[in-house]
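*Asks:* Curious how this folds, go ahead:
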Amino acid sequence: MNRRAKDILGKTDFDLFPDQTWASEIRNKDLKAIAEGRLSEYAVNYKDPSGRIRIVNALRTRVQSKNEVYLVAMLWDITEQHNNELELIKARESDRLKTNFLANVSHEIRTPLNAIIGFASIVGDAHDEFERNYYMNIINENSNQLLKLIDDIIDLSSLEVDKFEFKMRSVELKDICRSVYNMFSQKTKPEVSFIFDNNILPSVFLYTDPKRLHQVLSNLIDNAVKFTIKGNIRFGYEIQSEENTDKQFVRIYVEDTGIGIDKNYNHVLFDRFFKADNFTQGFGLGLPIAKKLTEEMGGELKFTSEIGCGSKFWIKIPILSNS
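*Replies:* Okay, here's the model as predicted:
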């Protein structure tokens, strides 16, 4: 308790602890131990009179002596031991995550790299211009995929060590969305329609980093394009108000009719290189980067999905001024 014996003797819990709720909780535990004969607790939070939180093992036991009843209470402060164990657990978990990350990233890198090496070795043997162009397109596509993967690794590393710079300013959201749409309008599969209701979207200005917001939306649409074989991808936004307040926010959504995500994977969807199975391409780093960037810019990234019925991701960003 960090108190001298002479300052404690003769006083009650309510005299010693400024937090009367905490004093009442201690009193109730004492009474319970007297009634039941014994009360043991392990690795519980204990707030001393100065307000410090310590981790303790506690034992309360009733002692009968002739006509008198005594309560003996003993507390062992295990804060340092507890913290050391937590650090050890964190270190082991960190090692496990790093190992998984390296295994996954090596797989993601090898896939486009093998395609580049393989088709580069046979492009010179192509018999006509059409065949040569076909091989070159595959090489270029996989080169861009490899370059994006490396950029994502660098971005994620910068985010995790807080060395990512944000340049916030007032921007027109429709301009950013139009730019993203133009970038992906020719990248969807033949049986997929990319819908962007540009003409009905309201004008709204956000105080944000336009480059990073563009990156977030690009990552979301890139995944939609990757996992939507037929149907459509819908992209847009709407202005909404917080319940019982006059605060407004913009809700930017990316909705697709792709393969969907099993609800059992919801809790790991934003993990690095999440893969639903060993036979499909992983989500890469796009989603964890999008989530981290959105949160750094004061927003939220959420999703709903159903296996075989597509997914809907949306970003909720408050409409704020720069003042």
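*Asks:* alpha carbons only for contacts and neighbour counts from here, please
*Replies:* Fine.
*Asks:* G299 - nearest residue in space that isn't next to it in sequence?
*Replies:* Of all residues not flanking G299 in the chain, I317 sits nearest, at 4.5 Å (CA to CA, 6 or more residues apart in numbering).
*Asks:* number of nearby residues for the one you found?
*Replies:* I317: 22 surrounding residues under other CA atoms under 10 Å.
*Asks:* Check whether it really touches E242, as I assumed.
*Replies:* No: I317 lies out of contact with E242 (CA atoms under 8 Å); the separation is 11.5 Å.
*Asks:* what touches both of the two?
*Replies:* The contact sets of I317 and E242 overlap at F249 (CA atoms under 8 Å, 6 or more residues apart in numbering).
*Asks:* the longest helix in the chain is where?
*Replies:* Scanning the chain for the longest helix, with DSSP state H as the assignment, gives helix 79-122.
*Asks:* how about this one, so we can line them up?
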Amino acid sequence: MKSSFRYILVVTFIVAVIVIVFLQFNSSQSINQLINGNEDLMNVLKLKMELQQVQENVTQLETETKSIVIRGHDLRDGRFEQQAKKVSQSFQTLDSFEINPVVGAGILRLKRQVNKKIELNKEVLRTFAGDGKDAAEALINDQEETLLSDSINSLAHQIDRQYQVSVTQLIRNADRNGRNAKTFGTILAVIAAIASLLAFGYISYKMGEQQRLIHQLNVSEQRARRSAEAKENFLANMSHEIRTPLNAILGFTGLLQKKQTDPETGHYTGLIHKAGENLLQIVNNILDISKIEAGMMPVETAAFDLRETVATIEHLYRQRSMEKGLAFAVVVADDVPEMMEGDEVKLTQIIVNLVSNAIKFTDKGQVTLAVNRKQVAGNKMIITFVVSDTGIGMDAAERAAVFTRFRQGDESITRKYGGTGLGLTIVKDLAQLLNGTIAVRSEKGSGTVFTVELPFRQAHVVPKDERHGTPLKMEQANWLHKKILVVEDNEMNRLLLAQLLKGWQLEFEMATNGNEAVRLLKEQRYDLVLMDIQMPEMDGYTTTAVIRNEMHHTMPVIAMTADALTSQKEKCLQAGMDDFISKPLEEAMLHRLLAQWLNEPVERTDGTEEPVAAPENNNLRYLQLNYLFMVSRGNREYEKEIMEQFCEMVPEELARIQTAWDQGNTDRVQRTAHSMKTTVAALGLTGHTEPYLSVLEHIMPADPAFPQVFQRLQEVCRHALDEATAYKAAHYGGNTDPVPGDNPV
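*Replies:* Model (predicted):
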């Protein structure tokens, strides 16, 4: 299509649209005026009828007055008041005509005359009651009464004539407008037909604009993404800013509760602490709901031990149920697989909410958590989680509103048990987010049963006792001219990395925090950085930002963290890191990453190094030394040093956790628990400590589960330290006395 013709089409189309709009506007105006004319005609009839009704009611009022006077009726029968009320009511419709410029003033005069007539009749009746019949008849025969009646009738006829004249003119205009509307409609139909033909050409032109529109859509999508990121940052900042002062409040009130104070002060401190806990729970619930609604609550899919997850929840709530005198039973069916693929964090949040609610609303009896396999299709299955109790139960109305926000049965329940009514709302939202369902069965006074059905995949993983087996055979790489920087605050992990890197003949230097790493990077060049995420002074994210944005270095940065969730990996990549490896570090995986990012070709060898025979574990119950032997490759000095560091660091970290909790420093408890995962992994203690360290890593201030969880962690660590001390003495020689710092265990 030629450009000039295209422009002609556009201009023609625009002119046609303008003409159509103009005609349509005039046609609409004419139709509206026609409709208004018809309405005015109806108003004429209505006005006429109402005026007649007023005259009739006034006449009837006058007749009633005369009848009372002449016949001597009793004034108390209320007949006169009823008739006077009818007169007043007859003006209700006429009131709508008071704003009419033609008859409005006349209606007001008529109303005044009628009111005057009513008052005159009342005066007659008062005279009749006070002075007798003759005096009342004299007032009735007075000329003013007759003149007032004539004035009312005359004024009503005058109003009727005025309005008829006005409406007659409006009807003529409406008739003319109707003819105009018909004409405009015909013209509009013709123009519409012509415009339809031209529209085809215009649409063809618009087809050429498709690419421009697609570009605009892409721009809008990018804006939407930026908006979503802004919301996520707002939620994160809001969470941090609110929780920080709350942590201080809960921490210091916790310390005050431990001090010997007078009963009144102790009572007030307890109230402050309880209020802080409630506020923190409300903040957490509202943030969760906000994230779900904003679509910023991602679903993570990773392999996890379902039975271990359920056991952790059982440990958390066993003590709480015992304190209330409740039996707490957890039953996992034999056909439920051990390893599943799904979102362990959200599953835990669902079950914890339901179990916590069940214990809170049950005063006697028992709480049961049952896990069953319902449906199987290949490696996909539906797992059912049933939480039942013998508590207060719910009636039909409460069941209908149980998942509604800020609803909690009735006010008496809120006063007695507390809470905001958000927990079950979050549970339902999370279940739907995981493509599952939740249902409730309950009767008042007979307990409640919540049933959650969630889809999972069975995970095909190596059994626990085989996960750290014989060292993998790796290809050889030439790294003689490469140098890397290891940024790691955990001493056990530094020893591990040093052992591996020395074995690969790779030059390296160590930094214990982000500040030290930045200083070393300013002094010399490195080919790659292994970056821990959680460190004191400056964490891995901040350090990477400095490397990229301030120092403008482009060397690869590989993140190391004990958090293996997909969201953690994405966060590392968004922070400017190039890759990600989870702890405990696997030798083969680390070797592959280094070979990939150092851009060194590997030399395949026909022969492979024979693995070093691992010493017997001597029936160790807690320690699993396969990982240690795999890394050491027979280096007994390294093994001994790791054993010594383990015996030294575990008591220190336990002491830091206890001290931080006593001081109300929940953030430090979480950081230390996270760091301790790396420490215990070196000697294969992860399987025994993971349930407790995971709880401590996400624990909230003043959580009543802390004493029990920490006590169990201490027991496991005490047994592990005993085994490590005995094994070290038997295989490497040395003192078998407890190492300094054992007291916390």
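*Asks:* one step back: just checking, next helix/strand downstream of the longest helix of structure 1?
*Replies:* Along the chain past helix 79-122 of structure 1, the next helix or strand (assigned with DSSP states H and E) turns out to be helix 129-160.
*Asks:* Which residues does the next helix or strand along the chain from that next one contact?
*Replies:* Downstream of helix 129-160 of structure 1, the first helix or strand assigned by DSSP H and E is strand 169-172. Here strand 169-172 of structure 1 makes contact (CA under 8 Å, 6+ apart) with 203-210, 321-322.
*Asks:* list the contacts for A224 of structure 1?
*Replies:* Counted by CA under 8 Å, 6+ apart, A224 of structure 1 has contacts 233, 254-256, 258.
*Asks:* and which of these is nearest A91 of structure 1?
*Replies:* Using CA to CA, V254 is the member of the contacts of A224 of structure 1 that lies nearest A91 of structure 1, at 36.8 Å.
*Asks:* Could you list every helix and strand that the helix or strand containing S227 of structure 2 packs against?
*Replies:* According to DSSP H and E, S227 of structure 2 maps onto helix 210-258. For helix 210-258 of structure 2, the packing partners by 3 or more CA pairs under 8 Å, 6 or more residues apart in numbering; DSSP states H and E come out as helix 263-293, helix 636-662.
*Asks:* mean shift between the longest one and structure 1?
*Replies:* Between helix 263-293 of structure 2 and its aligned partner residues in structure 1, the average distance after superposition works out to 2.9 Å, using mean CA distance after the TM-score superposition for structure 1.
*Asks:* residues of that helix that come out buried?
*Replies:* 266, 269-270, 272-273, 276-277, 279-292 (16 or more other CA atoms under 10 Å).
*Asks:* If you count contacts, what does it end up packed against?
*Replies:* helix 210-258, helix 423-433.
*Asks:* so the helix or strand containing A545 of structure 2 aligns onto which residues of structure 1?
*Replies:* Assessed by DSSP H and E, A545 of structure 2 sits inside helix 540-545. Mapping helix 540-545 of structure 2 onto structure 1 (TM-score structural alignment) gives no aligned residues.
*Asks:* what's the spacing between the helix or strand following that helix and its chain's center?
*Replies:* As assigned by DSSP H and E, the chain's next helix or strand after helix 540-545 of structure 2 is strand 557-561. Mean C-alpha position of strand 557-561 of structure 2 versus that of the full chain (CA atoms, centre = their mean, to the nearest Å) differs by 30 Å.
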